[in-house]
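Trainee: Sequence first, then the predicted structure, then my questions.
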Amino acid sequence: MEHIGERIRMIRNLRIWSLIFLLPGLALFIYIVVLPTIQVINSSMYNWSPGQVGTFVGLNNFTQMFADPSFRDALLHTFVLLIGAMIIQIPLGFIFAYLIFRRYIGSAFFQTVFFIPMVLSSVVIALLWTQVYNQDFGLLNSLLRAVGLGDLTRPWLGDSSSSLISVVVVVGWQYVGLYMLIFLAALQRIPHSIFEAAEIDGAVGVRQLKSITAPLVIDTLKLSVILVVTGAVQYFNLIWAMTQGGPANSSSVLASYMFIKGLQESRLGYAGAVATVMLVVNLILAIGLQRVFRREPLELG
């Protein structure tokens, strides 16, 4: 009995010390994440600008926001960006990771090349792709003219019908290297003996990829989807540097809409309402995806 009592005291002390070590990080999280979030949600109930006392307006900011066509356009464009980023980043990231994992000739070189966009600032990437999309001397239009498709040339960022998809392509290109590394790390954790056993059983090439490799990285795929979704909802830097949401709001997203309302028009309460909607959208998408992934697990083939 004395031994059991000593063990209980040790467990209790361990829990107390664990809580003590967790408190500084928890306090910091509350101070820099929880409290500012509560403050932003609270500000969304007020009509206020810098240097002025806020006036409580309840849900009026939200009513105005949902009635604004520009907000609805920004919300739609955000979901287009989300879907486009997912279509580009995850498949290409996995393909590049798999090719590098199989150690084809030049794989180390391409691993570095694919990751380069991740170490460049968004402003540098925006300037680079603005030149690519230039109507007069840009690489894209020059290539189209060279292959006899001059009728397809256009001011890609200056045309409301092509500005959004042009930006989506750049956002996808920028983060392919990140998901390549994530998938590559997942592939490298798979024991090599599994692949050897699969080859002995005749599972090679596409069959091995489908039956062995893909199921073993499914958890990484789920994580990548959540990262893409939550990142796309709050994406801002590159879009603002390339188009500032234009022309005519054709490439605006929720983050750029919030920036315009908050910092250009000085409607901080209204911007707080937009930020609150972004938070809710992110939470709904993240929680919804987690529930979907938990309900539909993939089994090893």
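Mentor: Thanks, I have the structure now. This is a predicted model, so every value here is computed, not measured.

Trainee: alpha carbons only for contacts and neighbour counts from here, please
Mentor: OK.

Trainee: top helix in the chain by residue count?
Mentor: Longest among the helix segments of the chain by residue count, using DSSP state H, is helix 69-101.

Trainee: how far out from the middle of the chain is that one?
Mentor: Taking CA atoms, centre = their mean, to the nearest Å, one finds helix 69-101 lying 8 Å from the centre of the chain it belongs to.

Trainee: ok, second structure coming up, stack it against the first:
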Amino acid sequence: MKAVRFTRYGGPEVLDLVDVEAPHAGPGQVRVAVRAAGVNALEWRIRAGHMQHLRPLALPAGIGGDAAGIVDEVGEGVVDVRIGDAVFGSGEETYAEHAVLTSWTAKPDKVSFEEAAGCPTPFETALRLLDDEGVGGGHTILLNGAAGGVGTVAVQFAVDRGATVIGVAGPANQDYVASLGAVPVTYGPGLVERVRDLAPGGVDFAFDLAGSGVLPELVELTGGAERVVSIADVGAADLGVRFSMGFHREKVPALREGARLAEAGRMTLPVTRTFPLAEAGAAQAASATGHVRGRIVVTVP
């Protein structure tokens, strides 16, 4: 089968489309014929070598963690899917014609394979952040980076729970953030004052999804570093802010909850750009700009 692999750390150019042996589903796993794979920031950071201390690799290695496709092999002990089912979920080396998933759920009929492929990591990340802080009805939260993949679904999950959401985004994305159900506000100097005008009762929790250097302002708005969480600023601990990672977290509940809302028409995660498998490097380069509304995905014919 064709798969994207790299033999050394570096820029997007180190990714090659090569012929490799197809993987097989082990116990508790399924294999899918991949229709599309989501592009996450973690993947280009792994490829660039930024994550060696946390996720050391034996090179050459494949890349990719999210996918949507058709189940074509079911591992021992799996009883909730059959060959031919359309699913989306997470596994390893998903930039490929076939990939093994360790977490999955049924793809809603109204959601395309491309849209579904972009969902697993944002679903898990957004719900992890909200659940860990106990966000619910009556809370006012601030999302820094509300127009990105995680931000888009975090707004919708939080609104579904009854929270009031203030979404920080660039000028071009103000209407988009509002369409998701958040109160939009722009980045830049004066953020604290703008947010206080919008939320005179204060902000209960703030989540940094963009890593744009605003943690001091988020701490000021919430009244304490313990009410701020980042997934994007590796210097968060210097300010007493928790840095949240999803390694070894169970994703299935988040996949099912996101799928439930999508089926009900209360969850959307638009695909901004698609790239063919052979252009995975270009897809990661686009992701690395950090100015993406919604999701980027790699498609497999």
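Mentor: Alright, I've got the coordinates. Just so it is clear, the model here is predicted, and its values are computed rather than measured.

Trainee: Provide the TM-score value for the superposition.
Mentor: TM-score of the superposed chains, computed with TM-score structural alignment, normalised by the length of structure 1, equals 0.22; 112 aligned residues with a CA RMSD of 6.6 Å.

Trainee: what does stretch 164-176 of structure 1 contact?
Mentor: Residues outside stretch 164-176 of structure 1 that contact it (CA atoms under 8 Å, 6 or more residues apart in numbering) are 77, 81, 84-86, 88-90, 92-93, 114-115, 117-118, 125, 129, 156-157, 238-239, 242, 250-251.

Trainee: Give me the buried subset of those residues.
Mentor: 77, 81, 84-86, 88-90, 92-93, 114-115, 117, 125, 129, 156-157, 238-239, 242, 250-251 (16 or more other CA atoms under 10 Å).

Trainee: ok, back up a step: moving C-terminal from the longest helix of structure 1, which element do we reach first?
Mentor: helix 107-119 (DSSP states H and E).

Trainee: From the chain's centroid, how far away is that next one?
Mentor: Between the centre of helix 107-119 of structure 1 and the centre of its chain there are 19 Å (CA atoms, centre = their mean).

Trainee: which residues in the stretch 151-300 of structure 1 form strands?
Mentor: Ranges of strands in the stretch 151-300 of structure 1, per DSSP state E, counting those that start in this stretch: none exist.

Trainee: ranges for the helices of it?
Mentor: Remark: helices assigned in the stretch 151-300 of structure 1 by DSSP state H, counting those that start in this stretch are 163-188, 192-200, 205-208, 214-216, 218-233, 237-242, 254-259, 268-295.

Trainee: Equivalent analysis for the stretch 1-150 of structure 2, please.
Mentor: 41-48, 113-117, 120-133, 149-160.

Trainee: Turn the ones you listed into a markdown table, columns for mean neighbour count and distance to Ser103 of structure 2.
Mentor: Converted to a markdown table, these look like this (neighbours: other CA atoms under 10 Å; distance: least, CA to CA, whole Å):
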| stretch | mean neighbour count | distance to Ser103 of structure 2 |
| --- | --- | --- |
| helix 41-48 | 19 | 18 |
| helix 113-117 | 28 | 13 |
| helix 120-133 | 21 | 9 |
| helix 149-160 | 25 | 18 |
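
Trainee: Please convert these to JSON lines, extending it with distance to Ile166 of structure 2.
Mentor: Shown next, in JSON lines, are the helices of the stretch 1-150 of structure 2 (distance: least, CA to CA, whole Å):
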{"stretch": "helix 41-48", "distance to Ile166 of structure 2": "23"}
{"stretch": "helix 113-117", "distance to Ile166 of structure 2": "25"}
{"stretch": "helix 120-133", "distance to Ile166 of structure 2": "14"}
{"stretch": "helix 149-160", "distance to Ile166 of structure 2": "9"}
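
Trainee: Val71 of structure 2 is nearest to which of the ones you listed?
Mentor: For these, the distance to Val71 of structure 2 is smallest for helix 113-117, at 12.8 Å, taking CA to CA.

Trainee: Output the contacting helices and strands for the closest one.
Mentor: Packing contacts for helix 113-117 of structure 2, counted by 3 or more CA pairs under 8 Å, 6 or more residues apart in numbering; DSSP states H and E, involve strand 30-38, strand 66-74, strand 86-92, strand 295-299.

Trainee: Fine by me, we can end here.
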